[in-house]
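>>> what's the 3D shape of this:
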Amino acid sequence: MIEVIQGDITKIPVDAIVNAANTSLLGGGGVDGAIHRAGGPEILEDCKKIRSKQGGCPVGTAVITTAGKLPAKYVIHTVGPVWNQGKSNEEALLASAYLSSLKLAVEHEVNTIAFPNISTGIYRFPKQRAAEIAMDTVQQFLAVNAVIEKVIFVCFDGENLEIYRELLKTVR
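The predicted structure is shown next:
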């Protein structure tokens, strides 16, 4: 039900991939830029429509768009928190980003979903703690929701891969 791999999230054939977006939804660096580049202009067009309706995507929430040219049906854009030494409710906001993404997935009958390591890049959230929050949030959600059959954590770097593999051992 939970899998951990190292790779490029834009190449994962699932119902939905999650984008570690910024509040503007206009693309950026890291995984956000990679998803927009690989998916093509349709994703940005959908993001612009969402912006005109609600003005962006607040931290800890999520929105859904087409996946354009990606091998997924949807992109769920979520905004994780910027790490501020734990002084700005970052842990709860990160959990909320994962939970909001999972709830949107269920609303759209997503059976398979791939997550990047949200907030651990330029937002500097400590990788170990971010992985613990991600794994805990996903496990708790899957325990009471049967729609999602598989969650894949797609790690960009080896450090995150090892952290997630160790956490996964304690899950089983």
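
>>> switch to C-alpha atoms for all contacts and neighbour counts from now on
Will do.

>>> now do the helices in this protein.
Applying DSSP state H to the chain gives helices spanning 30-39, 41-54, 90-107, 127-144, 158-171.

>>> which one of those helices lies nearest to residue 65?
helix 41-54 (5.8 Å; CA to CA).

>>> flag every buried residue along that closest one.
Neighbour counts using 16 or more other CA atoms under 10 Å place 43-44, 46-48, 50-51 of helix 41-54 among the buried residues.

>>> in TSV, list these along with distance to residue 28.
Putting the buried residues of helix 41-54 into TSV (distance: CA to CA, whole Å) gives the following:
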residue	distance to residue 28
43	13
44	11
46	16
47	13
48	14
50	17
51	15
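
>>> what residues are up against the nearest residue to residue 41 once chain neighbours are set aside?
Excluding the flanking residues, the one nearest residue 41 by CA to CA, 6 or more residues apart in numbering is residue 68, at 7.4 Å. Each residue near residue 68 by CA atoms under 8 Å, 6 or more residues apart in numbering is listed here: 39-43.

>>> could you also give me the structure for this next sequence, so I can compare it with the first?
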Amino acid sequence: MKTRPTITLVRGDITEQHADVLVNAANSSLLGGGGVDGAIHRRGGPEILAACRGLRASRYGKGLPTGQAVATTAGRLNAEYVVHTVGPVWSPTEDRSALLASCYRQSLRVASELGVRSVAFPAISTGIYGWPLDDGARIAVSTVRETALPPVTEVRFVLFDEEAYACFNEALTA
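Model (predicted):
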């Protein structure tokens, strides 16, 4: 039987976290943007952008597809790696929840392949991409609970504000 990771919640800024992997809610270009993506690129420094440019020049010429994940250096962040994943834009007419779940699952797969133990996630797609916070929290928590990929033993959701923390706490205790 595989051991499930311990899940914790933290209110704060993901760029200030100490973890083996910080997950970036990236846009498909991998070249930085707003929200979490911009913050990770700014705080992590030019090494992250250089690594992302390298990925664009090689495997991801058209950008990283939604629901996929890829690792780079963490630059100046307090982590070994940044795992970039592209969340779906929420749609009221099309169910894209499998793509959102894939972001968490693929990020954990990459972390496991890197051999790390701790992963810090933001609330993927719940910002500018418009995913309803309560549903995003439910998908995030249930996907992480269902995904056991050693050696990952700790998953931390780093939530920017009290509303996000409350939604994730509700999903975690449900």
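
>>> report the TM-score for the pair.
The pair, once superposed, lands on a TM-score of 0.95 when counted by TM-score structural alignment, normalised by the length of the first structure; 167 aligned residues with a CA RMSD of 0.9 Å.

>>> hmm, back to that, which position in the second structure aligns with the residue nearest to residue 41 of the first structure?
When the second structure is aligned by TM-score structural alignment, residue 68 of the first structure is paired with residue 75.

>>> surely residue 26 of the first structure and residue 48 touch.
Yes: between residue 26 of the first structure and residue 48 there is a contact under CA atoms under 8 Å: 7.4 Å.

>>> who's in contact with the residue nearest the centre of the second structure?
In the second structure, the residue lying closest to the centroid (CA atoms, centre = their mean) is residue 23, at 3.5 Å. Neighbour list for residue 23 of the second structure: 82-85, 107, 119-122 [criterion: CA under 8 Å, 6+ apart].

>>> distance of the match of residue 68 of the first structure from residue 42 of the second structure?
10 Å (CA to CA, to the nearest Å).

>>> now the two most distant members of the buried residues of helix 41-54 of the first structure.
43 and 51 (12.4 Å).

>>> what is the neighbour count of the closest residue to residue 81 of the first structure other than its chain neighbours?
Leaving aside its sequence neighbours, residue 81 of the first structure sits nearest to residue 90 (CA to CA, 6+ apart; 5.6 Å). The number of residues packed near residue 90 of the first structure is 21, by other CA atoms under 10 Å.

>>> which position in the second structure pairs with residue 90 of the first structure?
With TM-score structural alignment as the criterion, residue 90 of the first structure matches residue 96.

>>> hmm, its match is touching residue 90, no?
Yes: the pair residue 96 of the second structure / residue 90 is scored as a contact, 7.0 Å apart, by CA under 8 Å.

>>> which residues does residue 122 of the first structure contact?
Neighbours of residue 122 of the first structure in contact, by CA under 8 Å, 6+ apart: residue 30.

>>> ok, now which ones touch residue 72 of the second structure?
48, 51-52, 81-84.
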